[in-house]
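# 3D, please:
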Amino acid sequence: MLKRFPILAASLAMVFALTSAPATAAEIELSIEIPRLNVSEYHRPYVAAWIQTADRKLVRNLTVWYQMRDTDEGHGTKWLPDLRQWWRVSGRSLDVPVDGVTGATQPAGKHALTFTDKQPHLADLPPGKYTLIVEAAREVGGREMVKIPFTWPPASSQKFDAKGEKELGEVTLSVKP
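Sure thing, here's the model as predicted:
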């Protein structure tokens, strides 16, 4: 029957090809653990996560968590320079808030973020060797930074772990083709 209706056959073949093809995208899954600290004066940490090249050039900001509401001490942007490494490579030239990047500080616990190569965070990221950096700074607390090297785009699924000592818990990076 399809031989008698070649246009219908071609249309059905195209629809079948489009609907059966997997819609895959390379992605990064990032998990950041903020440990529960037993201290007298606890403040949620400011956290920044970004990707940089081997020569320490910023490639992309993934997320920046800071106090977004005004308090009697001022607006939270006043304390962003406490994320010293992030501030040097990106923060001082960034006009916050940035849609899709900045957000409010997070409570203790594990926080999962996913980025695909279809989103601005990873879109057009050239192939190469990179380092994911996660930095945390807390008022009346300390500073900490972890680094995880990875290659983009991933040839196969890979998982990398790093662990902070005080301000950051486990940081997990999964890259998937």
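# C-alpha only now, for contacts and for neighbours.
OK.
# Which parts of this structure are helices?
Counting by DSSP state H, the segments of the chain that form helices are 6-20, 84-89.
# highest average neighbour count across those?
Mean neighbour counts were taken over the helices of the chain using mean count of other C-alpha atoms under 10 Å, and the top value, a mean of 16, falls to helix 84-89.
# how about this one, so we can line them up?
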Amino acid sequence: MRKVSLALVLLSGLVLPATASELEIALQLPKISEGQYHRPYVAVWVEDSSEKSVRLIEIWREKPDWIKDLRRFWRKTGRADQPLVDARTGATKGPGQYQLRWDGKDDQGVAVPNGEYQLVIEAAREHGGRQLVKQKFNWDGTAVAVSVAAGNEIGQVQLSRKAP
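Coordinates of the predicted model:
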């Protein structure tokens, strides 16, 4: 009996709905029809108010050699923490809408303190352009609703968080 009860308690933790403590990130990669198209390398991370990297959310890349084209990312995180980069790496993605989330924790899994942070998204394409998007937001339990205009390599970005 005891084992069954413990198993139910453990399983119930796996099906809890998402909480209001997550920042939802809607990221669009635009369709580019000019010239030869290569899928972009994209890095998405959160920095604190002193622009120190707090959490690498995702990086989309194909070959490790070209990650240096994500210049800010490379300087801040890419060259210094290869195991973290490898752990968060996914395949490059084509044009479309992508949903990402940040749970308010740093790369070590520790909840960050309330304060001002910024989401940073960097994209670079072979035979294409580069773009860096930085958007500040407050992480203090209040709602977040921010929309960032589209650019050449990164489409519209929306940040949202519901207040508890």
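# So for Thr63 of the first structure, which of the helices of the first structure sits nearest?
Judged by C-alpha to C-alpha, the one of the helices of the first structure that comes nearest to Thr63 of the first structure is helix 84-89, at 10.9 Å.
# Gly115 of the second structure matches what in the first structure?
Under the alignment by TM-score structural alignment, Gly115 of the second structure pairs with Gly128 in the first structure.
# ok, its match touching Pro154?
No. Counting by C-alpha atoms under 8 Å, Gly128 of the first structure does not reach Pro154; the two are 9.7 Å apart.
# Comparing those two, which residue is more hemmed in?
Comparing Gly128 of the first structure with Pro154 by neighbour count (other C-alpha atoms under 10 Å), the higher total belongs to Pro154, at 17 against 12.
# what sits against the closest residue to the more buried one other than its chain neighbours?
Taking C-alpha to C-alpha, 6 or more residues apart in numbering, and ignoring the residues beside it in sequence, Pro154 of the first structure has Pro177 as its nearest neighbour in space, at 5.3 Å. With C-alpha atoms under 8 Å, 6 or more residues apart in numbering as the criterion, the residues that contact Pro177 of the first structure are 24-27, 153-157.
# picking up where we left off before, output the helices of the first structure as CSV; include the columns distance to Arg36 of the first structure.
Below are the helices of the first structure laid out as CSV (distance: least, C-alpha to C-alpha, whole Å):
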stretch, distance to Arg36 of the first structure
helix 6-20, 46
helix 84-89, 23
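# Can you say which of these is nearest to Leu58 of the first structure?
Nearest to Leu58 of the first structure among those is helix 84-89; the distance by C-alpha to C-alpha comes to 6.2 Å.
# Tell me the residues of the second structure aligned with the closest one.
Aligned by TM-score structural alignment, helix 84-89 of the first structure corresponds to residues 71-76 of the second structure.
# Residues in contact with that stretch: which ones?
Counting contacts by C-alpha under 8 Å, 6+ apart, the residues outside stretch 71-76 of the second structure that touch it are 43, 52-53, 67-68, 122.
# Out of the helices of the first structure, the one nearest Asn38 of the first structure is which?
Once C-alpha to C-alpha is applied to the helices of the first structure, the stretch that comes out nearest is helix 84-89, at 24.6 Å.
# Next, the mean deviation of the closest one compared to the second structure.
Following the fit onto the second structure, the mean deviation recorded for helix 84-89 of the first structure is 0.6 Å by mean C-alpha distance after the TM-score superposition for the first structure.
# how far is that helix from where the chain is centred?
Centroid displacement of helix 84-89 of the first structure relative to its chain, using C-alpha atoms, centre = their mean, to the nearest Å, is 16 Å.
# For the first structure, which segments count as strands?
Counting by DSSP state E, residue ranges of the strands within the first structure are 27-34, 46-53, 58-66, 102-104, 109-116, 128-137, 143-152, 158-163, 170-176.
# TSV for those, including distance to Phe16 of the first structure?
As requested, the strands of the first structure are exported to TSV (distance: least, C-alpha to C-alpha, whole Å):
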stretch	distance to Phe16 of the first structure
strand 27-34	26
strand 46-53	39
strand 58-66	36
strand 102-104	41
strand 109-116	25
strand 128-137	35
strand 143-152	31
strand 158-163	32
strand 170-176	26
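# picking up where we left off before, residues contacting the match of Gly115 of the second structure?
Neighbouring residues of Gly128 of the first structure by C-alpha under 8 Å, 6+ apart: 151-153.
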